[in-house]
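A.B. asks: here are the coordinates; sequence isn't available:
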């Protein structure tokens, strides 16, 4: 078994190696046009979809973060070739064929919830370890659902938590029930693996879905890679037919959470900040922050691919 450092941090960790950072208040009105990194939620979903697709995918404006670093490293250990050039990532998909081995996902929550199903749908054996903090986070609802679909997944040191041993023999498909009140990532993890099953997958969701917007992000990205999800109007039923993922060239939308900091900066300094490659039509829930700034008296200009905020003069 490969030994991993449970406290390991990626070289992409923000401010890695910086001992001191000094900030001083601006003495003038801030006016700027800028771009923010891509969404973490979209980046890790797209990485996994591109890896399991057939063909070469290019992800533009991908986020470089601790989570995406460990997701990429784990995929590389399965034999997926990935090239990172600044914010552009090229993924040479293997069509769902992965090398067996030991993997480490750090504290990447999205990889931790999305990777097991895709491995279980393939053929091979994997031991997946995570960081100390990730080991504390529950995984049982997802594992239980994947097992009902035919996945060979066993717990390691502690039932319901990482590490996991996965014996990939394919997913059978079928009908399953999931609670929507725990984490939308469990539902997304099942959805991402569903088209790789031998038979259609039908997911009945009980109690509504918390953070429904993130399931929408999952469905939209699955569509971008060639797979349709049929969703009931109230999200109580999700259906997916067996279908291969197809490589694509996509732009990862700007991260709404990151954008909010700069929009807030314009608001509190009576400045004007325009964020390019950003749209209020995004499914990311943090875009609702825009409506809060409007109520605070900020002025907005919204274009097809930008959002501009001007703070109120005081």
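C.D. replies: Received the coordinates, thanks. Please read all numbers here as calculations on a predicted model, not as lab measurements.

A.B. asks: CA atoms for contacts and neighbours, from now on please.
C.D. replies: Fine.

A.B. asks: who touches the strand or helix carrying residue 142?
C.D. replies: Assigning secondary structure by DSSP states H and E places residue 142 in helix 140-148. The contact list for helix 140-148, computed with Cα atoms under 8 Å, 6 or more residues apart in numbering, reads 113, 117, 153, 159-161, 176-178, 186-187, 189-190.

A.B. asks: List the ones among those residues that fall in helices.
C.D. replies: 113, 117, 186, 187, 189, 190 (DSSP state H).

A.B. asks: and the comparison structure, right after this:
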């Protein structure tokens, strides 16, 4: 479905926006809840990906289809190999069948799992025969997607001898690994992360103090409001719930990055207030985003909307997301009049003072493409193709934008 975003101005008084729980935290906790049924979770994400996780974990079918949900594919693969006696096939969309999973499959098989490929070598669909994993040591390249690492860590407490994971080289997305380890600690699991070695001890059952957790709202989703405030006049202010200063989410680095755009973040009891305090005093944004690659699209679009340049690095994992996000960003920004150079792990946006309006932005089945470009409606008219792809992580996105003054028609 194509949405037309008409050039908009924010309302003078903006409502408080409540953003659903973090997809990253929710999907980790949903897997842990499947391993430890006594665990209860509040503020679970209402995203498509988390619904896929919930349905798959509750299903008794011998075929699980995760559609476009990459996190679900990786986490569920690890989960189902531990389910003794159960045999099933896990598959997904056409794009999912192109996304690599060999690193995780080889690691699980090295621990004693029984996983085989049904179509292309190294990609879903997978045939899984659940069994008890007999080994407790495995080594991975450290620069792989953190989701492979987290998938292994999440099942580790239920392995007979736990897990000792060795990472070779420079580690990618450390905050997401730390998020997984912190959630494990919150339910009572003994973990140790020293240098390039991670050890997780087995845990049979939870005690009564570790049986209820609340999911923090999603920092990736709040990035679009940082962009909106940055693209708005000085004095624009918006309040968003539920957020905390000591967040586990790597994307919480937004609070410091957007200072360069003139946006100040104030942490309240369980919310944040974003204030456009001043126009940006810098001409270019230089960010290393290895630990927070999901906010690269938002930052690039913000810079373009403000006529700034940016140099974003540490983006090698973007090539294996819902689409090749670096190529997609270059293609769509250039439709709007930008000049963009990309490599395998970086994006350079050159300063441009003109924005070409009334163009169609393709989203490539990627929720973040739709949401990252939407704030440009504060500068010009544009059309978002396949606009409801946002339901993957933020189903109420368009309604929330309308509530603050965006003019949107179908």
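C.D. replies: Nice, thanks for sending it over. Just so it is clear, the structure is predicted and the values come from calculations on it, not from any experiment.

A.B. asks: Overlay them and tell me the TM-score.
C.D. replies: The TM-score (TM-score structural alignment, normalised by the length of structure 1) is 0.80; 273 aligned residues with a Cα RMSD of 2.1 Å.

A.B. asks: Trace the helix holding residue 142 of structure 1 over to structure 2 and give me the residue numbers.
C.D. replies: Matched against structure 2 by TM-score structural alignment, helix 140-148 of structure 1 falls on residues 102-110.

A.B. asks: Any idea which residue is closest to the centre of structure 1?
C.D. replies: For structure 1, the residue sitting closest to the mean C-alpha position, by Cα atoms, centre = their mean, is residue 41 at 3.0 Å.

A.B. asks: between the ones in helices among the contacts of helix 140-148 of structure 1, which has the most around it?
C.D. replies: Counting neighbours by other Cα atoms under 10 Å, the top entry in these is residue 117, with 31 neighbours.

A.B. asks: Map that one across to structure 2 for me.
C.D. replies: Per TM-score structural alignment, residue 117 of structure 1 is aligned with residue 78.

A.B. asks: ok, the closest residue in space to its match that isn't next to it in sequence - contacts?
C.D. replies: With Cα to Cα, 6 or more residues apart in numbering as the criterion, residue 78 of structure 2 has its nearest non-adjacent residue at 5.8 Å, and that residue is residue 151. Going by Cα under 8 Å, 6+ apart, residue 151 of structure 2 touches 74, 75, 78, 79.

A.B. asks: Run through the helices of the stretch 101-250 of structure 1 in chain order.
C.D. replies: 109-120, 132-135, 140-148, 184-193, 212-224 (DSSP state H, counting those that start in this stretch).

A.B. asks: mean deviation of the third one from structure 2?
C.D. replies: Yep, that's helix 140-148 of structure 1 we're talking about. Superposing on structure 2 and averaging over aligned pairs (mean Cα distance after the TM-score superposition for structure 1), helix 140-148 of structure 1 comes out at 0.8 Å.

A.B. asks: That helix to helix 109-120, inter-axis angle?
C.D. replies: Inter-element angle recorded for helix 140-148 of structure 1 and helix 109-120: 10 degrees (by axes from the mean of the first three to the mean of the last three Cα atoms, to 10 degrees).

A.B. asks: In stretch 128-145 of structure 1, which residues are buried?
C.D. replies: Neighbour-count burial for stretch 128-145 of structure 1, counted by 16 or more other Cα atoms under 10 Å, picks out 128, 129, 130, 131, 134, 135, 138, 139, 142, 143, 144, 145.

A.B. asks: separation between the fifth one and residue 31 of structure 1?
C.D. replies: Spatial separation of residue 134 of structure 1 from residue 31 of structure 1 under the definition Cα to Cα, to the nearest Å is 40 Å.

A.B. asks: What count of nearby residues applies to the residue mapped onto residue 201 of structure 1 from structure 2?
C.D. replies: In structure 2, the residue paired with residue 201 of structure 1 according to TM-score structural alignment is residue 163. By other Cα under 10 Å, the residues close to residue 163 of structure 2 number 24.

A.B. asks: Over to residue 2 of structure 2?
C.D. replies: As a burial measure, residue 2 of structure 2 scores 15 neighbours (other Cα under 10 Å).

A.B. asks: again with residue 118 of structure 1
C.D. replies: So residue 118 of structure 1, with other Cα under 10 Å, has 27 neighbours.

A.B. asks: so who does the closest residue to it other than its chain neighbours touch?
C.D. replies: When the adjacent residues along the chain are set aside, residue 118 of structure 1 lies closest to residue 193, with 5.1 Å between them (Cα to Cα, 6+ apart). Counting by Cα under 8 Å, 6+ apart, residue 193 of structure 1 touches 114, 117, 118, 121.

A.B. asks: could I get the buried residues of stretch 128-145 of structure 1 as TSV with distance to residue 90 of structure 1?
C.D. replies: Below are the buried residues of stretch 128-145 of structure 1 laid out as TSV (distance: Cα to Cα, whole Å):
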residue	distance to residue 90 of structure 1
128	24
129	25
130	25
131	27
134	27
135	30
138	32
139	30
142	29
143	30
144	33
145	32
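
A.B. asks: Next, work out how far apart residue 30 of structure 1 and residue 308 of structure 1 are.
C.D. replies: In terms of Cα to Cα, residue 30 of structure 1 sits 13 Å off from residue 308 of structure 1.

A.B. asks: between those two, who's got more neighbours?
C.D. replies: residue 308 (19 against 15).
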